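Asks: sequence plus the predicted model coming up.
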Amino acid sequence: MDTDLIVSQLIEHFKEIVPLQDADIGCITAKLEIIQLKKKDYLLRSGEVSRSMRFIAKGSLYAYHIDEKGKENTTQLGIENWWVNDLYSYLSEMPSSMFIQANEDTTILQISKTNLEVLYREVPAISEFWRLKIQSAYVTLQERTFEHSRVDAYTKYRNFVSTYRNIEQRFPQYMIASYLGITVEYLSYLRKKHLSDVS
């Protein structure tokens, strides 16, 4: 594992949104923790409190909750350079109702809530980064809520593959179907229809 390369990946991710000085980078690096997960390992389990922000350096993760019928419902998918978390649990410090699990062997960089609060004071640019990130997450959540209630399944699928290019091949069909709120069989039909429409 090339620790320097992994850390520089996160630093470049920050720099895409906010400027950082060399001293800032030193402060950030000192507060990072690297987590290695094997496929199927859990990053977070239902009932645990999420106490860190987590950046995917390598691999992929998915988040899901189990409904009253025992059905697994996928709520988030994440690949390299994405953040994955239960923000409700993180912000409220209440137990999570979600599981976050590795879909592949995965390397995570995480910053504990305590360390992040320190960084907000030491490196104000990080506070600005998270202000913008959380705004974006809220907009995405609103769009997804709107889409689920008012948009047909084919449009949902087309929006998914155009917005998240190359992600479909990384996850099993049942996860994609669950994320879109449809059956695996219907996903297969929509995929064939889409390929036919774009060919």
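Replies: Arrived safely, thanks for sending.
Asks: only C-alpha atoms from now on, for both contacts and neighbour counts.
Replies: Will do.
Asks: run through the helices of this structure in chain order.
Replies: For the chain, applying DSSP state H gives helices covering 3-15, 22-29, 87-92, 113-122, 124-150, 153-163, 173-180, 184-198.
Asks: just say which of the ones you listed is most tucked in.
Replies: Among the helices of the chain, the stretch with the highest mean neighbour count (mean count of other C-alpha atoms under 10 Å) is helix 173-180, at a mean of 19.
Asks: how far off centre is that one?
Replies: If you compare the mean C-alpha spot of helix 173-180 with that of the full chain, they lie 15 Å apart, counting by C-alpha atoms, centre = their mean, to the nearest Å.
Asks: take the one below as the second:
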Amino acid sequence: MLEPLIEYINQRAQTHLSTSDIALLREVMVFKRYKKKQFLLQDGDVCKNLSFILKGATRQYSVDEKGNEHIMALCIEGWWTGDRESYFRSVPSVYNIDAWEETEVLMLPKTELPRVSNIPAFAEMRMTLDENYSIAAQKRVLVSISHSAEKRFEELAKTYPEFLQRFPQHIVASYLGITKETLSRIRSQAARK
């Protein structure tokens, strides 16, 4: 069960995990299954775990005063999910994170973070992950504020084509910041090309 995480860390670090590092990960990582639409985190709760997705998909979103959902992140196998601000700063989350499919995760409790942070390969992986997250967030903001709906869809289809297969149209539309009708029109135009 830990193998996908071991492989993930070893691919993102120059230093590979030792036998004792793997034993520590086995000790601290917590396996959990979520049913579709079950919450990993709810708005107002403090995020106590970062979760590595073994199987399934999650969405991270906020709900405005009119009840509209605004998707901040979509995550699939081999990705980490959690509210980083809430986790690292111990503040209530402004997001919900739920399983969009039957989902299995390995959770890293915040209480165990100091122990795993001493693992050189984990520390390298975390630095790489933080860099990639920062770059992806910058790109997403740039695309959101400067590209047309059509260009945003093209960028998503090129960068994360699996999202178009795994998530329904209304979720993808919210992630792109457009209506599902606009997304439907864009997809129809793309199919005709």
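Replies: Thanks, I have the structure now. Source: prediction; values computed, not measured.
Asks: please identify which of the helices of structure 1 is closest to Thr74 of structure 1.
Replies: helix 173-180 (4.8 Å; C-alpha to C-alpha).
Asks: from the contact counts, what lies against that closest one?
Replies: In terms of contacts (3 or more C-alpha pairs under 8 Å, 6 or more residues apart in numbering; DSSP states H and E), helix 173-180 of structure 1 is packed against strand 72-78, helix 153-163, helix 184-198.
Asks: against Ala23 of structure 1, how distant is the most centrally placed residue in structure 1?
Replies: Most central residue of structure 1, judged by C-alpha distance to the mean C-alpha position with C-alpha atoms, centre = their mean, is Val84 at 2.9 Å. Going from Val84 of structure 1 to Ala23 of structure 1 by C-alpha to C-alpha, to the nearest Å gives 27 Å.
Asks: before we move on, what about Ala153 of structure 1?
Replies: Plainly put, Ala153 of structure 1 is 49 Å away from Ala23 of structure 1 if you go by C-alpha to C-alpha.
Asks: translate Cys161 of structure 1 into the numbering of structure 2.
Replies: For the record, residue 161 of structure 1 is Val, not Cys. When the two structures are superposed using TM-score structural alignment, Val161 of structure 1 falls opposite Ala157 in structure 2.
Asks: disregarding residues adjacent in the polypeptide, which is nearest to that match?
Replies: Residue nearest to Ala157 of structure 2 in three dimensions, not counting chain neighbours: Leu164, with 7.1 Å by C-alpha to C-alpha, 6 or more residues apart in numbering.
Asks: and the one you found, how many neighbours?
Replies: For Leu164 of structure 2, the neighbour count with other C-alpha atoms under 10 Å is 14.
Asks: hmm, it is touching Ile171, no?
Replies: No - at 9.6 Å, Leu164 of structure 2 does not count as touching Ile171 under the criterion of C-alpha atoms under 8 Å.
Asks: hmm, back to that, I'd say the residue nearest to the centre of structure 1 and Tyr64 touch.
Replies: No - with contact defined as C-alpha under 8 Å, Val84 of structure 1 and Tyr64 do not form a contacting pair (11.5 Å).
Asks: shared neighbours of those two, anything?
Replies: Gln76 (C-alpha atoms under 8 Å, 6 or more residues apart in numbering).
Asks: which residue in structure 2 aligns with Lys193 of structure 1?
Replies: Taking TM-score structural alignment, the alignment pairs Lys193 of structure 1 with Gln189 from structure 2.
Asks: who's in contact with that match?
Replies: By C-alpha under 8 Å, 6+ apart, the contact set of Gln189 of structure 2 is empty.
Asks: give me that answer again for 10 Å
Replies: Under the criterion of C-alpha atoms under 10 Å, 6 or more residues apart in numbering, the contact list for Gln189 of structure 2 reads Glu150, Leu183.
Asks: need the helices and strands packed on helix 173-180 of structure 1 in JSON lines with distance to Ser136 of structure 1, can you?
Replies: Output for these, formatted as JSON lines (distance: least, C-alpha to C-alpha, whole Å):
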{"stretch": "strand 72-78", "distance to Ser136 of structure 1": "15"}
{"stretch": "helix 153-163", "distance to Ser136 of structure 1": "14"}
{"stretch": "helix 184-198", "distance to Ser136 of structure 1": "28"}
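Asks: Ser112 of structure 1: which of these is closest?
Replies: Comparison of those against Ser112 of structure 1 by C-alpha to C-alpha identifies strand 72-78 as nearest, at 19.3 Å.
Asks: so where in structure 2 does the closest one end up aligned?
Replies: Here strand 72-78 of structure 1 aligns to structure 2 at residues 69-75, judged by TM-score structural alignment.
Asks: how much space between the equivalent of Thr58 of structure 2 over in structure 1 and Phe99 of structure 1?
Replies: Counting by TM-score structural alignment, Thr58 of structure 2 corresponds to Leu61 in structure 1. Between Leu61 of structure 1 and Phe99 of structure 1 the distance, using C-alpha to C-alpha, works out to 10 Å.
Asks: neighbours of Leu109 of structure 1, just the number please.
Replies: By other C-alpha under 10 Å, 21 other residues sit near Leu109 of structure 1.
Asks: which residue in structure 2 lines up with it?
Replies: Per TM-score structural alignment, the equivalent position to Leu109 of structure 1 in structure 2 is Leu106.
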